[in-house]
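**Student:** Need coordinates for the below:
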Amino acid sequence: MPLDVTYKLQVPHKPGQLQKVAAVIADHKGLIGDIVTIHLGRELTDREITVEVRDPQHGAELAASLSGLEGVRLVWHHDRAFLRHEGGKLRTEAVTPVRTPQEMRDVYTPGVARVCSAIAENPQLAAKFTSIGRTVAICTNGSRVLGLGDIGPVASMPVMEGKAVFYSQFAGISAVPVLVDTKDVDEFVETVVRIAPSFGGIHLEDISAPECFEIERRLIERLGVPVMHDDVHGTAVVSVAAVLTVCRALGRDLGEVTVGQLGLGAAGYGIAALVAEAGAAAVVAFDPNGDSHGRAGEAGIEVTTMDDVFARADIVVATTGRPGLITPSMVRPGQAILALTNPIAEIDPDAALAAGAGFAADGRSVNNVIGYPGIFRGALLAGADRITSGMKLAAARAISELTEGDDLVPDALEAAVHTRVAEAVHAAALEEGHARPDQAPSGL
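**Tutor:** As a prediction, this is how the structure comes out:
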């Protein structure tokens, strides 16, 4: 699996020295990323150079060659991901500091008792006077984490922290990882129901199928707050946005396009079901694992063979988890191929284009970070009791409309994208009658 390694180097402060370093990296087939100057001295310059390498051994070989350069000192080299995770990625902080005795009386005793009593008399006031309405629980049992499989709840924590970082940065939402140490559906549901009063929404993450569908269904039934399994619906929203963008690039309406879905796991089923609701002319699907969860027919998805998918689909979306599944000979001229399995796709986009595809992209272009922060922000701002298909489709259309140039979806780091998604979801909640203004939080 490729990884980013940062090399801290002391390099002579002379012309051509950085070029020598870059030449060694190129000889090792490394891909240079960030170059940060830490110290610019009279004799030496300290730089941190990040390089994408194939694996740890490749990174070590490059380190040895850099150390061998005359006049260059390799101070250290580390896997960049571990550098960014040291100490964790989250902490809890007060909205405002307490600096005086009066402020202590305001936020704690005796003032806090009056606010507690008011909420006891009218629970709806919690949305205004506590953080509940702008806080989301990210709940997982770690049974299907990224491409790693069942690694358990504790090992999944870095993913949950990462999700929480994006909630804070892009949506102004506090998100709390909740690790639920059980694979039993009943126990998982009961655990989340018991902690749900602390949160304005429940984000389900990295739970294996088909259990994730049952868990989500039961929590939606029992809780009057937005509940969404991001692997199913967040991925679906961004993927449908990509499909809409491809349709626009091809000059075709979704209503005259057949979409093929390879893989009917959590993400694949969510994509196929949502693109069917979006109005695709037809949705045909094949799962190499034979896993359709018995739901495909109800969602307007026709399960067929892989050959038939390629024969009929104008756009093929693949989420199979099987690198190299699609061979160039399968691709029809003009067909659009979105091979989304990470880190290695079902087919390399360049290979698909060389085989005649009219459009091709991989999972690096489609990231559900573009979807879930704005979706939950819009739902919370509306005080919505659920996240509906209409709200998800509104988010997908907003994302697609903001896409420019040859991109499939906008840059996930663009704050305006998340604001627009939230606005679209909020408007859809109002239109559908799912908004509850008295449940909307203050300060979000």
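**Student:** alpha carbons only for contacts and neighbour counts from here, please
**Tutor:** Fine.
**Student:** Let me know the next secondary structure element after the one helix or strand residue 75 maps to.
**Tutor:** Here residue 75, judged by DSSP states H and E, is contained in strand 73-79. Reading on from strand 73-79 to the C-terminus, the next helix or strand found by DSSP H and E is helix 80-85.
**Student:** If you count neighbours, what's buried in that next one?
**Tutor:** In terms of neighbour count (16 or more other Cα atoms under 10 Å), helix 80-85 has its buried residues at residue 80.
**Student:** Which strands or helices does it pack on?
**Tutor:** strand 3-12 (3 or more Cα pairs under 8 Å, 6 or more residues apart in numbering; DSSP states H and E).
**Student:** Show me what the strand it packs on is packed against.
**Tutor:** Strand 3-12 makes packing contacts with strand 44-53, helix 56-67, strand 73-79, helix 80-85 when contacts are defined by 3+ Cα pairs under 8 Å, 6+ apart.
**Student:** and this one, so I can compare the two:
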Amino acid sequence: MAIPTDSRLGASVNGDLADRVQQLRLDNQLGAAKSGGGGSWLPWVLCGLLAVTWTGVGARWYKAAPAKDDAPSATPAASPGTGPAPGTQAGGAPAAEPGALVTQLKGTVIPSLQVTVSPRDVAAEITELFFAEGKRVKQGDRLATLLDHQYANRLKTEDASVKSAEAQVTRSAAAKAAAEAKVAKAESALASAKARLTRALASQDRATKDFAQAKRQDATGTISTQDYQKFEADKLGADADKVAADADVEAARREIDAANADVNTAKATMTAAAADLGAAEARRDEAKRLVENCCVTAPIDGTILTKSADRGALVSPMSFNVAAGICSIADLSKLEVEIDVPERQITRLRAGQECLLQADADPSRSYRGVVDRVMPIADDTKNVVKVRIRVYLAKTEEPGTFLKPKMGITSTVYEKAFALDPARDYLWGDEAGRQKDWAAGWKKK
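**Tutor:** Below you'll find the model as predicted:
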């Protein structure tokens, strides 16, 4: 091959390429004879193909040349014990200017509050339904009625048990009152016996003194035998009356003890009857609750999202083989957007940042939002961290008319603190507490 001269050093790349192609002419090698003055077309075709190829490579390189927003920038390594470099956030991410766009990611609308409605503690057949998908309901509105024959019969049985227990309480109270009356009567008898004993003691004392005097007189012979015998008989009678009075007192005391025992027995019986009554009333209340639960009501204000069962279906929240839910309800006035933030960008997001939310269904319709919370756990399968953005609907928009759960949303986050506009935003009602968390998150720069 000839060594190039100085004049060829300034030739273009395409010229060199043409020279090389000219050297690789295949017509001489193939022995093809050419007419005088005419060149082969094959080298020029190859030149054109190579030129097109290099043009395409250059165009692709030109498009890929600008660096992406989320590409990590090279930052000088910080020495141990020092903070982040000036103009950077913790983790080496470049600090965004106030009001600048932080990131723009796709997300999905989810309700902040969604409830699956099912019967509570009852399993029965659905006899009536009073809702349809998309219907707005208030808390306490009736949604469905279940067949309640089994629970109604149980309620009747428990009602009868309560009445029987009440009758037992009444009987035990009457027995207690009778025993107390018996005690009072025995106490009265004891008082009478004590009074007789007192009189007997007085008579005995008087008769004893009279008989002692009669004995002295009999010793001197100043009393007749008849009078002496009379005083002796009076003394013996007084002694007998005293013994009888003692016996009456003792009998009255024993009668009081027996009556008190009857009172204690009646009290115990009444206590047991009252306990039985309480148990019967509890069973009746439980049976009544189950009957009431056969009427399924809305637990929250919201919109019916899905219907899981229809009339005639058997629902049972306590069985794995039978459907448990009837429908799902969500409050569509309180929506959130869940976005998956790459781990390398998560330090750019924090609670309190303002967001612009645009639905894929109508990008011209936008909503205000705020970064509400960063989830405390990452998804190691996708190397992302989920972030929840709170959506604030306009007061003029009826909840659920456009923005719906599972819609696609483009979420644009700005380096700007979110500020509520009570005159424009449909408030959630918990802003007093959440604003403190947003303010604390915004300060963590």
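**Student:** Do you know the score for how well these two fit?
**Tutor:** The TM-score (TM-score structural alignment, normalised by the length of the first structure) is 0.19; 138 aligned residues with a Cα RMSD of 7.1 Å.
**Student:** rewinding a little: buried residues in the strand holding residue 75 of the first structure?
**Tutor:** Of the residues in strand 73-79 of the first structure, those buried under the neighbour-count criterion (16+ other Cα under 10 Å) are 73, 74, 77, 78, 79.
**Student:** Give the full set of residues in contact with the first one.
**Tutor:** So the one you mean is residue 73 of the first structure. Contacts were defined as Cα atoms under 8 Å, 6 or more residues apart in numbering; by that measure residue 73 of the first structure touches 9, 10, 11, 66, 67.
**Student:** tell me which residues of stretch 210-219 of the second structure are tucked away?
**Tutor:** Taking 16+ other Cα under 10 Å as the neighbour-count basis, stretch 210-219 of the second structure is seen to contain the buried residues 210, 211, 212, 214, 215.
**Student:** quick one: the helices in the second structure?
**Tutor:** Counting by DSSP state H, residue ranges of the helices within the second structure are 13-23, 27-30, 42-64, 149-220, 225-293, 431-443.
**Student:** The fourth one versus helix 225-293: what angle between them?
**Tutor:** Using axes from the mean of the first three to the mean of the last three Cα atoms, to 10 degrees, the inter-axis angle of helix 149-220 of the second structure relative to helix 225-293 is 170 degrees.
**Student:** With the last one instead?
**Tutor:** For helix 431-443 of the second structure against helix 225-293, the angle by the same axes, to 10 degrees is 60 degrees.
**Student:** What residues sit buried inside the top strand by length along the second structure?
**Tutor:** Using DSSP state E to define each element, the second structure has its longest strand at strand 362-379. If you call a residue buried by 16+ other Cα under 10 Å, then strand 362-379 of the second structure has these buried ones: 367, 368, 369, 370, 371, 372, 373, 374, 378.
**Student:** Mind giving me the packing neighbours of it?
**Tutor:** Applying 3+ Cα pairs under 8 Å, 6+ apart, one finds that strand 362-379 of the second structure contacts strand 353-359, strand 384-392.
**Student:** any chance of the buried residues of strand 73-79 of the first structure in a markdown table, plus distance to residue 426 of the first structure?
**Tutor:** As requested, the buried residues of strand 73-79 of the first structure are arranged in a markdown table below (distance: Cα to Cα, whole Å):
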| residue | distance to residue 426 of the first structure |
| --- | --- |
| 73 | 55 |
| 74 | 52 |
| 77 | 46 |
| 78 | 43 |
| 79 | 40 |
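**Student:** I'd say residue 112 of the first structure and residue 106 touch.
**Tutor:** Yes. Because the distance of 6.7 Å satisfies Cα atoms under 8 Å, residue 112 of the first structure is recorded as touching residue 106.
**Student:** In terms of packing, which of the two has more residues around it?
**Tutor:** residue 106 (16 against 13; other Cα atoms under 10 Å).
**Student:** so the more buried one is in which element?
**Tutor:** Residue 106 of the first structure belongs to helix 101-107 when assigned by DSSP H and E.
**Student:** for that helix, packing partners?
**Tutor:** With contacts defined as 3+ Cα pairs under 8 Å, 6+ apart, the secondary structure elements packing on helix 101-107 of the first structure are helix 111-121.
**Student:** and after the helix it packs on, which helix or strand comes next?
**Tutor:** Downstream of helix 111-121 of the first structure, the next assigned helix or strand under DSSP H and E is helix 126-129.
**Student:** rewinding a little: and which of the contacts of residue 73 of the first structure is nearest to residue 362 of the first structure?
**Tutor:** Within the set of the contacts of residue 73 of the first structure, residue 66 lies nearest residue 362 of the first structure; the separation is 32.5 Å, counting by Cα to Cα.
**Student:** who touches that closest one in this structure?
**Tutor:** Taking Cα under 8 Å, 6+ apart, one finds 21, 24, 72, 73, 74 in contact with residue 66 of the first structure.
**Student:** I figured the last one hits residue 10, correct?
**Tutor:** Yes. Taking contacts as Cα under 8 Å, residue 74 of the first structure lies within contact range of residue 10: 6.5 Å.
**Student:** returning to what we had before: residue 392 of the second structure is nearest to which of the helices of the second structure?
**Tutor:** For residue 392 of the second structure, the closest of the helices of the second structure is helix 431-443, at 11.5 Å, according to Cα to Cα.
**Student:** re the thing from before, ok, and for the helix holding residue 106 of the first structure, which residues are buried?
**Tutor:** residue 106.
**Student:** Give me the three-state assignment for residue 32 of the first structure.
**Tutor:** Following DSSP: H, G, I helix; E, B strand; the rest coil, the label given to residue 32 of the first structure is strand.
**Student:** Next one: it from residue 3 of the first structure, what distance?
**Tutor:** For residue 32 of the first structure, the distance to residue 3 of the first structure equals 12 Å [Cα to Cα, to the nearest Å].
**Student:** likewise residue 380 of the first structure?
**Tutor:** For residue 380 of the first structure, the distance to residue 3 of the first structure equals 36 Å [Cα to Cα].
**Student:** In terms of packing, which of those two has more residues around it?
**Tutor:** Per other Cα under 10 Å, whichever of residue 380 of the first structure and residue 3 has more neighbours is residue 380, with 34 against 16.
**Student:** Wait, a helix at the more buried one?
**Tutor:** Yes. Under three-state DSSP, residue 380 of the first structure falls within a helix.
**Student:** Closest one to residue 428 of the first structure out of the buried residues of strand 73-79 of the first structure, please.
**Tutor:** Checking the buried residues of strand 73-79 of the first structure against residue 428 of the first structure by Cα to Cα gives residue 79 as the nearest, at 43.1 Å.
**Student:** So the closest one sits against residue 3, correct?
**Tutor:** Yes. With contact taken as Cα under 8 Å, residue 79 of the first structure and residue 3 are classed as touching, separated by 7.1 Å.
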